[in-house]
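> okay, here's the prediction I keep looking at, along with the sequence it came from:
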Amino acid sequence: MTTFDDRERAFESKFARDEEMAFRVTARRNRLVGQWAAALMKLTPEETDAYAKSVVQADFEEAGDEDVVRKLLGDLTAAGVDVDEAQVRQALTQETVEARRQLLKAE
C-alpha cells in the first residue's frame, strides 16, 4: 500500500508544480504583453511599469484571457493605436512562448 501512497503523493506534487508554473507563465506573459502595449502607446518607463502591473491585475477579473484582451484592446484603441483583436491575441501567443522560455531559463 505504501507504493500506491507514494505514487499518489508524487502525482499530487507534480500537479501542484504544474499549476504553479502555469500561473507564473500567465502572469509573466501578461506583464510582457503589457510592456508591448505600453511601447505602442509610447508610455514613459514609469508609466510602462504601472501599465504592465495593471494588465496583470486585469487577468484576475474572470477566467481565461478575455479580460486581458478586452483591457488591451480598449486601452490601445483609446490611445489612438491602430490595432485589432487578432494582433492582440497574436501578441499574447508570442509573449506566452517568451514567458515560458524566461521561466525555464531561470530555473
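That came through, no problem.

> alpha carbons only for contacts and neighbour counts from here, please
Fine.

> so after the longest helix seen in the chain, what's the next helix or strand?
For the chain, the helix reaching the highest residue count under DSSP state H is reported as helix 2-40. Later in the chain than helix 2-40, the nearest helix or strand by DSSP states H and E is helix 45-58.

> quick check: next helix or strand after that next one?
Helices and strands here follow DSSP H and E; after helix 45-58, the next one along the chain is helix 66-78.

> tilt between that following helix and helix 2-40?
Orientation check (axes from the mean of the first three to the mean of the last three Cα atoms, to 10 degrees): helix 66-78 against helix 2-40 gives 10 degrees.

> helix 66-78 - contacts with which helices or strands?
For helix 66-78, the contact count by 3 or more Cα pairs under 8 Å, 6 or more residues apart in numbering; DSSP states H and E identifies helix 2-40, helix 45-58, helix 85-106 as packing neighbours.

> ok, structure two:
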Amino acid sequence: MSKLFEEREHAAEMLFVRAEEARFMMHCQGVRTLAAYAAQKLGIDEHGAGAYAHELLSALVHGTKNEDLIERVRADLEAGGVIADAARLRREMNRSTAQGVYAMGPAATEGESPST
C-alpha cells in the first residue's frame, strides 16, 4: 500500500515540475517577444535581435526580476532615441506569456504565474 502512495506522490511531483518548467518556458517566450519588440523599434537586424534576446534571457535565468528587465529594455530604447513606456513594455511581455500559458491548457494555470 505504501508503494502505491509513493508512486502517486512521485507522479504528482513530476506533474508539478513539468508544469513549472512549461510556465518558465512561456515566460521566456514573453521575454523573447519583448526583445523582438525593442529590436524592431530600434531597427536592429535579426542577428542583433537574437543576441539581445539572449542577453535578456541570461539575465532572467540569473535572477533578474521582470521589472528590472522592463526597465533595462526601456533604458535601451530611450538610449536609441525611442520613447518607451514601461507599462507598454510590460503589456507586450505579459501578452506573449499569457498566450503561451493559455495555449498550454489547464495544467499551466495551476499555481502561480512567473511574476518574479
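All right, it came through fine. Predicted model, so just to flag it, every value in this text is computed and none were measured.

> can you add distance to Arg70 of structure 1 and give the helices and strands packed on helix 66-78 of structure 1 back as JSON lines?
Converted to JSON lines, the helices and strands packed on helix 66-78 of structure 1 look like this (distance: least, Cα to Cα, whole Å):
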{"stretch": "helix 2-40", "distance to Arg70 of structure 1": "13"}
{"stretch": "helix 45-58", "distance to Arg70 of structure 1": "9"}
{"stretch": "helix 85-106", "distance to Arg70 of structure 1": "9"}
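
> dump those helices into JSON lines; add mean neighbour count and distance to Val68 of structure 1 as well.
Formatted as JSON lines, those follow (neighbours: other Cα atoms under 10 Å; distance: least, Cα to Cα, whole Å):
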{"stretch": "helix 2-40", "mean neighbour count": "16", "distance to Val68 of structure 1": "8"}
{"stretch": "helix 45-58", "mean neighbour count": "17", "distance to Val68 of structure 1": "6"}
{"stretch": "helix 85-106", "mean neighbour count": "15", "distance to Val68 of structure 1": "9"}
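
> any idea which of the ones you listed gets closest to Ala78 of structure 1?
Of all the helices and strands packed on helix 66-78 of structure 1, it is helix 2-40 that lies closest to Ala78 of structure 1, at 12.0 Å by Cα to Cα.
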